[in-house]
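Novice: when you get a sec, could you give me coordinates for this:
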Amino acid sequence: MKTLAVAVATGLVFTGTAHAEPSRVAHTSAKFESYSATAEAVTYDAAKVPTGAKVHVLGVPTPNGGTTVVLLLKGLLPDRAYGAHAHVKKCGAAPADSGPHYQNVVDPKQPSVDPAYANPRNEIWLDVHTDKHGFAFTKSTVDWQFTDRHAQSVVLHNEHTHTGPGEAGTAGPRLACVNVAF
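Specialist: Predicted coordinates for the structure are as follows:
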């Protein structure tokens, strides 16, 4: 029921019969903390993503074959830009443990900086800018769904995502990570 409430509150609307509902909904609500084996949300830079800040992620396959991912953050630094993307692995002790960005069509050259692959149509990009209270909300909708490969986390980066050749998809150091079973 909590997932439905978040879906309604964020404007995600489903139509059709009960059996037409999406088959896999991913949802995580957590507070950022220092790494531990049981932490759902990890901060690697507590000066930029404070311990105790809250994160909510909702991933919903849409009836038309797409996916919408919603990111809600509370308690971050006020008036600040952050980049955010879905990543292929779970959060770990080191920022790089979450692996590269999840790509629907995988770039054979990793890390991917080719705009043909590193773009918001092939990846889940969730860049945000916090308000004066450290609150931010964003959503990304793509026209594909996760299949046998699933993203396993959302990583917050130091800056908004770059789009130019040779830097596409980059967003600076990884500041924090939240596990999400997409």
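Novice: rest of the way, CA atoms for contacts and neighbours
Specialist: OK.
Novice: isn't residue 178 right up against residue 98?
Specialist: No: under the criterion of C-alpha atoms under 8 Å, residue 178 makes no contact with residue 98, lying 9.6 Å away.
Novice: can you give me the strands for this structure?
Specialist: 26-31, 41-43, 54-61, 67-74, 81-87, 128-129, 136-142, 153-157, 174-179 (DSSP state E).
Novice: anything in contact with each of residue 178 and residue 98?
Specialist: Taking C-alpha atoms under 8 Å, 6 or more residues apart in numbering as the contact rule, residue 178 and residue 98 both touch 90-91, 153, 155.
Novice: and this one, please, so the two structures can be compared:
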Amino acid sequence: MLHQRTRALGSLVGLCTVGALLAACGEQQAQTPPAEQQPGPAPIETTGTYEPYREGATAVTYKPDQVPPGSTAKLGVKTGGARTEVTVALTGLQPNRVYGAHVHTKPCGPTGDDAGPHFQQIPDPAKPSVDPKFANPENEVWLDFHTDAQGNGTATATGTWQLDRGDAQSFVVHETHTHTEPGKAGTAGGRLACLTAKF
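Specialist: Coordinates of the predicted model:
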């Protein structure tokens, strides 16, 4: 009888020990955040105040009546896993109107054309690129926006672009919304302003 009690007591102590270990492990796991909650790379941001072209200017307006000197742009690029998010916030433009906007391949210069063509993840061999197969919001970064009554606007685009490879260098504001039809795909009228940006 004493032998049975000793065995039962030993089993009970063993169960308590295992329970304590499991509880401790559970506490340890709860204190370690899952991998998906770990912070990713900090967003890359570029800000600029539009002005007429001068050497070294970050933000240039080519049409002061549409993008007035003193208006601003803030561009953010955030990468997480295979996805890239690009956001833009602008202030002080013409109120209540649509602007086209895209990421371009070269820095801003004295004219809007200096910013080069649109960034394309898979470059179109034909130039200019107006084929919807290449000129589309999945292959390019389209950031069209509509300003409010104060002339402020925002836009966000998300895709699998590799913007850090060296051929994304500016953000260009255009005079109309971006077209999608064959022969006009990707076009958005004249280039009104340019922000040399970090990607």
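Novice: isn't residue 161 of structure 2 up against residue 122?
Specialist: No: assessed by C-alpha under 8 Å, residue 161 of structure 2 is found out of contact with residue 122, at 9.2 Å.
Novice: neighbour count: these two, which is higher?
Specialist: residue 161 (21 against 12; other C-alpha atoms under 10 Å).
Novice: re earlier: quickly list what's touching both of residue 161 and residue 122 of structure 2.
Specialist: residue 139.
Novice: now do the contacts for the closest residue to residue 164 of structure 2 other than its chain neighbours.
Specialist: Closest residue to residue 164 of structure 2 apart from its sequence neighbours, by C-alpha to C-alpha, 6 or more residues apart in numbering: residue 199 at 5.5 Å. For residue 199 of structure 2, the contact set (C-alpha under 8 Å, 6+ apart) comprises 44, 77, 163-164, 168-169.
Novice: which one is the residue most central in space within structure 2 nearest to, not counting chain neighbours?
Specialist: By C-alpha atoms, centre = their mean, the mean C-alpha position of structure 2 lies nearest to residue 86, the distance being 1.6 Å. Computed as C-alpha to C-alpha, 6+ apart, the closest residue to residue 86 of structure 2 that is not its neighbour in sequence is residue 77, at 4.6 Å.
Novice: which one in structure 1 is aligned with the one you found?
Specialist: Matched by TM-score structural alignment, residue 77 of structure 2 corresponds to residue 59 in structure 1.
Novice: what does the residue nearest to the centre of structure 2 correspond to in structure 1?
Specialist: In structure 1, the residue paired with residue 86 of structure 2 is residue 69, using TM-score structural alignment.
Novice: residues touching its match, list them.
Specialist: 57-60, 124, 139-141.
Novice: tell me the most packed of these, by neighbour count.
Specialist: residue 124 (26 neighbours).
Novice: that one contacts residue 139, doesn't it?
Specialist: No: with contact defined as C-alpha under 8 Å, residue 124 of structure 1 does not count as touching residue 139 (9.2 Å).
Novice: picking up where we left off before, comparing residue 178 and residue 98 of structure 1, which shows the higher neighbour count?
Specialist: Neighbours were counted for residue 178 of structure 1 and for residue 98 using other C-alpha under 10 Å; residue 178 has more, 28 against 24.
Novice: now the spatially closest residue to that one that is not a sequence neighbour: how far from residue 49 of structure 1?
Specialist: Nearest non-adjacent residue to residue 178 of structure 1, counting by C-alpha to C-alpha, 6+ apart: residue 41, 4.1 Å away. Distance check for residue 41 of structure 1 against residue 49 of structure 1: by C-alpha to C-alpha, to the nearest Å, it reads 11 Å.
Novice: which residues do those two both contact?
Specialist: In contact with both residue 41 of structure 1 and residue 49: 32, 176, using C-alpha under 8 Å, 6+ apart.
Novice: more neighbours, these two?
Specialist: residue 41 (30 against 25).
Novice: what's the counterpart of residue 155 of structure 2 in structure 1?
Specialist: In structure 1, the residue paired with residue 155 of structure 2 is residue 138, using TM-score structural alignment.
Novice: I should have written residue 59 of structure 2 there, sorry.
Specialist: That one, residue 59 of structure 2, aligns with residue 41 by TM-score structural alignment.
Novice: wait, residue 75 of structure 2 touches residue 102, no?
Specialist: No: with contacts defined as C-alpha under 8 Å, residue 75 of structure 2 does not count as touching residue 102, sitting 11.4 Å away.
Novice: for the match of residue 59 of structure 2, give me its contacts.
Specialist: 30-33, 55, 91, 176-179.
Novice: could you measure it against residue 107 of structure 1, distance?
Specialist: Residue 41 of structure 1 is 27 Å from residue 107 of structure 1, by C-alpha to C-alpha.
Novice: also residue 53 of structure 1?
Specialist: 33 Å.
Novice: these two: which is more packed in?
Specialist: residue 53 (20 against 16).
Novice: what is the neighbour count of the closest residue to that one other than its chain neighbours?
Specialist: Distances taken as C-alpha to C-alpha, 6+ apart place residue 75 nearest to residue 53 of structure 1, at 4.5 Å, with adjacent residues excluded. Neighbours of residue 75 of structure 1 under the rule other C-alpha under 10 Å: 19.
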